[in-house]
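Chemist: what's the 3D shape of this:
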Amino acid sequence: MRFLVAQSDPSLGAFLIRGLEADGHEVILAGDGETAVDTFLRETPDLTILDLNLPRRDGADVLSFLRSVTEDAPILILTARSELETRVKCLDMGADDFMPKPFSLLELRARCRALLRRRRDINLLMRQGDLELNRVERTVSRAGVQVALTNKEFALLEYLMLHRGRAVSRSTLLEQVWNMQGMSSTNIVDVYVNYLRRKLDGESDVSLIRTIRGEGYAIGITHSI
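Modeler: Reported below is the predicted structural model:
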């Protein structure tokens, strides 16, 4: 899942990135309100963690703008302003949750999971045949049997599932899953596809992840090489 963290304190921003990335999420940091708005419109994050004390554009104004754009994207307010009036105002403006500072990272992560579970989004639980991928709980099962994946294996499978029925090129996977560009000489995509095949396919002669000649890899396409 892609998270946007709007936080002007670089140290706290780095702390949040480390904590949320440990759950396998992609985290984008915006250090001011204007950047937060631009990033939200460009990246369409699955969840936004928003501070109210932002330079260039106040967090309350950012909240109001984001809610004018979409009603569904979860927004969690994380702020040092703990007054009841501020909390009520933010919730009335459309915030989905409110956490005052100081805060527990463990609780923040749990609240993020709860917000994601409440989303009316069919892509939070994805299925292809007997494969099931839960983007909130970050679990994968095939034929009802849990499959343990590393964070990077999960991210690769998640991206292929989000684009199931279409071939995804190696260069796109390098950019979207590994944040690598211009690295055509690396075989890391092929290596991780093989890891997934060993874990997902078992003794089956037919692989869930297909190789499409001249195009890349795909799930949900019947022809392969």
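
Chemist: okay, CA-based contacts and neighbour counts for the rest of this
Modeler: Noted.

Chemist: ranges for the strands of this structure?
Modeler: Along the chain, counting by DSSP state E, strands occupy 2-6, 26-30, 47-50, 75-79, 97-100, 125-128, 131-134, 139-142, 145-147, 209-212, 216-219.

Chemist: With distance to residue 157 and mean neighbour count added, can I get those strands in TSV?
Modeler: Shown next, in TSV, are these (distance: least, C-alpha to C-alpha, whole Å; neighbours: other C-alpha atoms under 10 Å):
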stretch	distance to residue 157	mean neighbour count
strand 2-6	15	23
strand 26-30	15	20
strand 47-50	20	24
strand 75-79	26	23
strand 97-100	30	18
strand 125-128	11	16
strand 131-134	9	19
strand 139-142	9	18
strand 145-147	12	13
strand 209-212	9	20
strand 216-219	9	22
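
Chemist: For the protein, just list every one of the helices.
Modeler: Under the criterion DSSP state H, helices of the chain are mapped to 10-21, 33-43, 59-69, 84-92, 105-117, 151-162, 170-178, 188-201.

Chemist: Would you do the same for the sequence below? I want to compare the two.
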Amino acid sequence: MRILIVEDEPGIANFLKQGLEEESFAVDIAEKGHQGLELALSGEYDLLLLDWMIPGMSGIEICRQFRKTYKETPIIFLTAKDTVEETIFGLQTGANDYIKKPFHFDELLERIKVQLRPKSGEHYKFNLGNITLNTNTHQVFKNDEEIALTQKEFALLEYLMRNKGKVCRRTRIIESVWDIHFEYNTGVIDVYINALRKKLKLDKDENYIQTVRGVGYIAREV
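Modeler: Presented below is the predicted three-dimensional model:
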């Protein structure tokens, strides 16, 4: 899951980024309103965290503009505003929730999880052959045996399984799983893919994670 933080206070923004990345989210930061809107409209984010008072363009205006294109993406306001009228105004603008500054990170994390909770009919379990991944419990099973994965291994497997049947390019994997947006040695992906194959004990008949030479990887049923 990828989150955009639009916040002009570097201390708050970096604190949130670190905490959310420890929870396996990919996070981008924008310190100015116009930059935040431009990033938001790229359509690459699963949730927006908007500071109400942001230089150049307020969080309210970002929310208004964003909602013209994206109706469903959750938006949470980070705000010092605390009157009932201001809260109602923010929600009427298109926000899904708000949290008042100062706030506890754990509370914000739970609010984020509520907004990202699968809706009725959406999946939180993904299957790949005899492998099952559960995003709610953060567990992976092969048949009835639980497979212990690191956070990055889990995030990589989740990305591949969410895109089952599609070729996942190296650049997209490194951006989505490692949150890196510049030229980078993508050889680290090969290391993690090999680790996944070993931990999942994939034999010749279980070639669920396949290499697409010169491009990336694809997860598909054998």
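
Chemist: quick revisit: output the strands of structure 1 in a markdown table; the columns should cover distance to residue 177 of structure 1.
Modeler: Formatted as a markdown table, the strands of structure 1 follow (distance: least, C-alpha to C-alpha, whole Å):
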| stretch | distance to residue 177 of structure 1 |
| --- | --- |
| strand 2-6 | 11 |
| strand 26-30 | 9 |
| strand 47-50 | 18 |
| strand 75-79 | 24 |
| strand 97-100 | 29 |
| strand 125-128 | 18 |
| strand 131-134 | 17 |
| strand 139-142 | 17 |
| strand 145-147 | 20 |
| strand 209-212 | 16 |
| strand 216-219 | 14 |
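
Chemist: Of all those, which one is nearest residue 172 of structure 1?
Modeler: For these, proximity to residue 172 of structure 1 was assessed by C-alpha to C-alpha; strand 216-219 is nearest, at 9.2 Å.

Chemist: what's the mean distance for that closest one versus structure 2?
Modeler: Superposed on structure 2, strand 216-219 of structure 1 shows a mean distance to its aligned partners of 2.1 Å (mean C-alpha distance after the TM-score superposition for structure 1).

Chemist: picking up where we left off before, turn the helices of structure 1 into CSV, columns for mean neighbour count and distance to residue 76 of structure 1.
Modeler: Output for the helices of structure 1, formatted as CSV (neighbours: other C-alpha atoms under 10 Å; distance: least, C-alpha to C-alpha, whole Å):
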stretch, mean neighbour count, distance to residue 76 of structure 1
helix 10-21, 15, 13
helix 33-43, 17, 14
helix 59-69, 17, 10
helix 84-92, 14, 10
helix 105-117, 15, 8
helix 151-162, 18, 24
helix 170-178, 17, 25
helix 188-201, 16, 34
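
Chemist: Just send those back as TSV, with distance to residue 214 of structure 1 too.
Modeler: Converted to TSV, the helices of structure 1 look like this (distance: least, C-alpha to C-alpha, whole Å):
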stretch	distance to residue 214 of structure 1
helix 10-21	33
helix 33-43	29
helix 59-69	39
helix 84-92	50
helix 105-117	36
helix 151-162	17
helix 170-178	10
helix 188-201	14
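
Chemist: and residue 129 of structure 1, which of the ones you listed is closest to it?
Modeler: Using C-alpha to C-alpha, the nearest of the helices of structure 1 to residue 129 of structure 1 is helix 151-162, at 11.4 Å.

Chemist: what's the mean distance for that closest one versus structure 2?
Modeler: Looks like 1.9 Å for helix 151-162 of structure 1 (mean C-alpha distance after the TM-score superposition for structure 1).

Chemist: What lies in contact with that helix?
Modeler: 23-24, 123, 126, 128, 133, 135, 138, 168, 173, 177, 192, 195-196, 217-219 (C-alpha atoms under 8 Å, 6 or more residues apart in numbering).
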